[in-house]
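Visitor: Structure for this input, please:
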Amino acid sequence: MSDTKAGARTTPVLGGNQKLVVAIAVLASFVSFLDGTIVNVALPKMIGELGGGLTAQQWIVDSYLVTLGAFILVAGSVSDLYGRILVMRIGLILFGVASVAVGAAPTVEFLIGARAVQGIAGALLVPSSLALITSNIRGAAQGRAIGIWTGMTSVAMIVGPVIGGLFVDLLNVGTVSGWRFAFFINVIPIAVVLWLLVRLGQRDVRKPGVRIDYLGSILCTVGLAGVVFALIEQQSLGWGNPAIWGSMTIGVLSFAGFLVREKYAKDPVMPLGLFRARNFWTGNVATAFIYGALALSSFAIGVYLQEGPKLPATLAGVASLPSTIIMILFSSRVGSWSGRFGPRLFMTIGPITCGIGVVTMLLVQHDFNYWWQMLPGIILFGVGLTLTVSPLTSAILGAIEPERSGIASAVNNAVSRVAGLIMTALLGLITGER
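Guide: Got it, this is the predicted structure:
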């Protein structure tokens, strides 16, 4: 075999139109993932200007994750019904409007509401963008494309604090705080994606006979909101308060009703039959733990570095930059390796490496030293994520037939967002702070 053929086998080449599809999918998802983490370093300044304590900080994060996690399921069906490109366009425009509303928020309550709308828009973006890849790219090239997508969207989750920190510290114009510009800037990548969609010139393919399970969507939303409200507000009200145990009860019963509904609904939001595929259900269990850990560590590190060692927001964001560099350099290559050798080895080594990295960060002491106490753990965490994310996504979507890729990606992304949502809500319970 010639070297050229060997190289083609190890590194699948994407065609011109396929590159455009990947670029659209990456950018459309990027803004959603980016905003989910930019907020982590902006929280102290937001609360300083608008008021509120740890509870308000948790709601600023979780109002976004509640709607994102709940509506991302129905978004998979919506994209199949109305077309992925149309849904992506609507999601982009709505996300842009909501981002401007967040940046212009006059009160913390208004900001929390605008963040919830952002979550709905983000739910429309993520499954439709990944489904655009799986429906346009096949074979070994699909593994590489998914590797690029997962790598870049994961980078967005890590680089968000860096971008947010720069805006918070450096872009204060008159009486307008820099954190507000961190949300206004979303308009630029959104406009670029809308232009690229025009260049793609692809017509939507709609799946006939699809219906949206509105009852399932309502039950899922109420279930998540009830549980999260109880976990966050119990810090100030206590578990004995009727509002707390009542919302927890309603949330648990609603989510149980959602699962029953999904078993018997003709067109379920989350088809339980997907979980009969071993790689799908085991991959989603792994996703819950991995993304729960990522969300919790990102939130905790961003807030701690500003309120503990009193680092400026920019340095708090830059602290996670080594992980970002590792993912940018190696995610697509790991995706190609996973296509050749299978995902199992990577999905074993990756989470173990992430765990070692998190444990290493426990070395942090009152006499703070980033280089010895945090950097080794951040590097290990980045290596672990790089080894895990692309193979994990490929294994999950590869277990489901392509025509159901939209709902499969929606379920997987919902699992990851809900895991982050629950872990963030639990933070106050873990630390005992208010």
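Visitor: only C-alpha atoms for contact and neighbour calcs from this point on.
Guide: OK.
Visitor: wait, what's in contact with residue 148?
Guide: For residue 148, the contacting residues are 22, 26, 331-332, 335, 390, by CA atoms under 8 Å, 6 or more residues apart in numbering.
Visitor: do the same with residue 37
Guide: With contact set as CA under 8 Å, 6+ apart, residue 37 has these partners: 156-158, 160-161, 298-299.
Visitor: got a winner among the residues you listed for most neighbours?
Guide: residue 161 (33 neighbours; other CA atoms under 10 Å).
Visitor: Would you mind identifying the next helix or strand past the host helix or strand of that one?
Guide: Element membership of residue 161, judged by DSSP states H and E, is helix 140-170. Proceeding N to C from helix 140-170, the next assigned helix or strand is helix 178-184, under DSSP H and E.
Visitor: which secondary structure elements does the very next helix or strand once past that next one contact?
Guide: Next helix or strand after helix 178-184 toward the C-terminus (DSSP H and E): helix 187-200. Here helix 187-200 touches helix 16-50, helix 84-103, going by 3 or more CA pairs under 8 Å, 6 or more residues apart in numbering; DSSP states H and E.
Visitor: still on that earlier bit, can I get the contacts of residue 148 in CSV including distance to residue 226 and neighbour count?
Guide: Formatted as CSV, the contacts of residue 148 follow (distance: CA to CA, whole Å; neighbours: other CA atoms under 10 Å):
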residue, distance to residue 226, neighbour count
22, 37, 23
26, 32, 25
331, 37, 29
332, 39, 24
335, 38, 35
390, 33, 32
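Visitor: Kindly reformat those as TSV containing distance to residue 125.
Guide: Output for these, formatted as TSV (distance: CA to CA, whole Å):
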residue	distance to residue 125
22	14
26	10
331	21
332	22
335	22
390	19
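Visitor: Another sequence for comparison is provided below:
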Amino acid sequence: MGRVTEFLARETTRGRVTLTAVTLGSGIAILDGSVVNVALRTIGTELDASLEQLQWVINGYMLALASLVLVGGALGDRLGRRRIYLIGMTWFLVASALCAVAQTPGQLIAMRVLQGIGAALLTPGGLAIIQSVFRREDRAAAIGTWAGMSGIAAAIGPFVGGWLVDSGGWRWIFGINIPLCLAVIAMTLWATPETRDTEATGRGFDGLGAGLTVIALGGLTYALTASASMSRSLFVALLAVSMVAMVGFVVAERRARTPLVQLSLFGDRVFSAANAMTFVVYGALGVVFFILVLHLQVSAGWSALAAGLTGLPTTIALMLLSSRAAQLSDRIGPRIPMALGPVICAVGVLLVMPAGRGATWWTVLPGLVVFSLGLALLVSPLTATVLAAAPDRFAGVASGVNNAVARAGSLLAVAALPALVGLSGDDYQDPSAMTSGFRASMVICAVLLTIGGVVSWFGLAGTSPTPRTEPAQLDA
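Guide: Predicted coordinates:
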């Protein structure tokens, strides 16, 4: 490739279409991480699935995404961010069609894993494209739009899922992806320029590092999800394999000529603190979105659509406030928004905790509003901070790292939670068991969110507003 002498401006047609394409594409992948939650009870009934199998409908997708998102980011930097983004969208489209026709829990889990692979290829590409093709003065606002719409996708998932399940059946939550993916592919082909890390082009790929991440996360997730049905010795063995793989990954990355992850990125205190905060906060968020809609259907007798509407306050807050939160962070620095946001979320979670049998909208709405305001305050600054802390040539890797950390946090929290709060087997159909497990879960989430706020406060001390400098040209 040659050089792109001009960056895209947000107000141009190509700039708007590119931002729409990467925002919508990333949103589709994120939506599928949350839209399935509200359909779990229906899927469990129609496919005769256990709670463990329902966990894997969620975790199969998240495992593939978390394990391979680093690979997706690195491939984009090396082979072209636009190219890998398009491959990921096409893969995701095909896997979604296969999910829609699954006939057994095992088939659906397998197709969800395939979906996760496609998501791992496209997800880091969206942010990396923004970071590499837009003018520097437009990046914070563009990232704010991306983060806000991505948050909306996660929040609106239960609502969309509830409407589709009640009106047409659970298979439509996957079928709806097909026209959306086709639209993203068309927009990307027309408007988005190709970029890559020219220093990485032609170098070898770190297959060992990629394999070790899959082993580490796969072993740990399976151990946590199936702990109730496996022997203690097997559980300990899986944990040991996962720990060895994690250590091996660090050693391999230090020695690799072309590492999957440049560990030097973690030498930046802000990058490390932002990712540590991401891990605990997204772990809590994954649990909240997983268990709330299920609990309201089982314990309070809400319909799938009514339970899905609990995502509406978050959708509205993210839509209205994400860009403003990004601009605020750009002016005053990210420390206050990223420390205060998780604490506000924790307060909201505790306000929702009393919801049980007979719960109405007025029982849960105050807590949902507070939770949504906190989430809107933290999402955009977090994303912008991670990318700003890394050199532009590592945009794909930095995005991949943060996405991997977020998905791993959510994955491991959802995998571990049922055992921690005493839920197993068919307990998701027992209102009494679900109420007890839900309330214990909300306490755990509030603690995790508060820890995230503390990490941000101390880890981001001394951060300053984003500098306003414009590089002369873009290597592509």
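Visitor: TM-score for this pair?
Guide: After superposition, the two chains reach a TM-score (TM-score structural alignment, normalised by the length of the first structure) of 0.93; 414 aligned residues with a CA RMSD of 1.4 Å.
Visitor: Now distance to residue 128 of the first structure too, for the helices and strands packed on helix 187-200 of the first structure, in JSON lines please.
Guide: Putting these into JSON lines (distance: least, CA to CA, whole Å) gives the following:
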{"stretch": "helix 16-50", "distance to residue 128 of the first structure": "8"}
{"stretch": "helix 84-103", "distance to residue 128 of the first structure": "5"}
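Visitor: Out of those helices, which gets nearest to residue 430 of the first structure?
Guide: Taking CA to CA, helix 16-50 is the member of those nearest to residue 430 of the first structure, at 17.9 Å.
Visitor: Onto which residues of the second structure does the helix holding residue 161 of the first structure map?
Guide: On the basis of TM-score structural alignment, helix 140-170 of the first structure is assigned to residues 137-167 in the second structure.
Visitor: With the first structure overlaid, how far apart is that stretch on average?
Guide: Overlaying the first structure shows stretch 137-167 of the second structure at a mean distance of 0.6 Å from the equivalent residues (mean CA distance after the TM-score superposition for the first structure).
Visitor: Go through that stretch and flag the buried ones.
Guide: Going by neighbour count (16 or more other CA atoms under 10 Å), the buried part of stretch 137-167 of the second structure is 138-165.
Visitor: Could you do stretch 325-334 of the second structure as well?
Guide: 325-330, 333-334.
Visitor: And stretch 285-303 of the first structure, by the same measure?
Guide: Applying 16+ other CA under 10 Å to stretch 285-303 of the first structure flags 286-299, 301-303 as buried.
Visitor: From those residues, which land in helices?
Guide: The helices, defined by DSSP state H, take in 286-299, 301-303 from these.
Visitor: which residue is nearest the centroid of the second structure?
Guide: residue 407 (5.0 Å; CA atoms, centre = their mean).
Visitor: Touching, that one and residue 64? I think so.
Guide: No - the pair residue 407 of the second structure / residue 64 is not scored as a contact, 9.6 Å apart, by CA atoms under 8 Å.
Visitor: Count the neighbours of residue 422 of the second structure for me.
Guide: If you count neighbours by other CA under 10 Å, residue 422 of the second structure ends up with 14.
Visitor: Quick check: chain neighbours aside, which residue is closest to it?
Guide: Among residues not flanking residue 422 of the second structure along the chain, residue 437 sits closest, at 6.5 Å (CA to CA, 6 or more residues apart in numbering).
Visitor: so the helix or strand harbouring the one you found matches what in the first structure?
Guide: Using DSSP H and E, residue 437 of the second structure falls within helix 431-459. Counting by TM-score structural alignment, helix 431-459 of the second structure lines up with no residues of the first structure.
Visitor: Check stretch 213-228 of the second structure too.
Guide: Going by TM-score structural alignment: stretch 213-228 of the second structure matches residues 220-235.
Visitor: Could you do stretch 96-116 of the second structure as well?
Guide: The aligned range for stretch 96-116 of the second structure is 99-119, by TM-score structural alignment.
Visitor: contact partners of the match of stretch 213-228 of the second structure?
Guide: With CA under 8 Å, 6+ apart, stretch 220-235 of the first structure has contacts from 55, 58-59, 62, 66-67, 70-71, 243-245, 247-255, 258, 421-422, 425-426, 428-429, 432-434.
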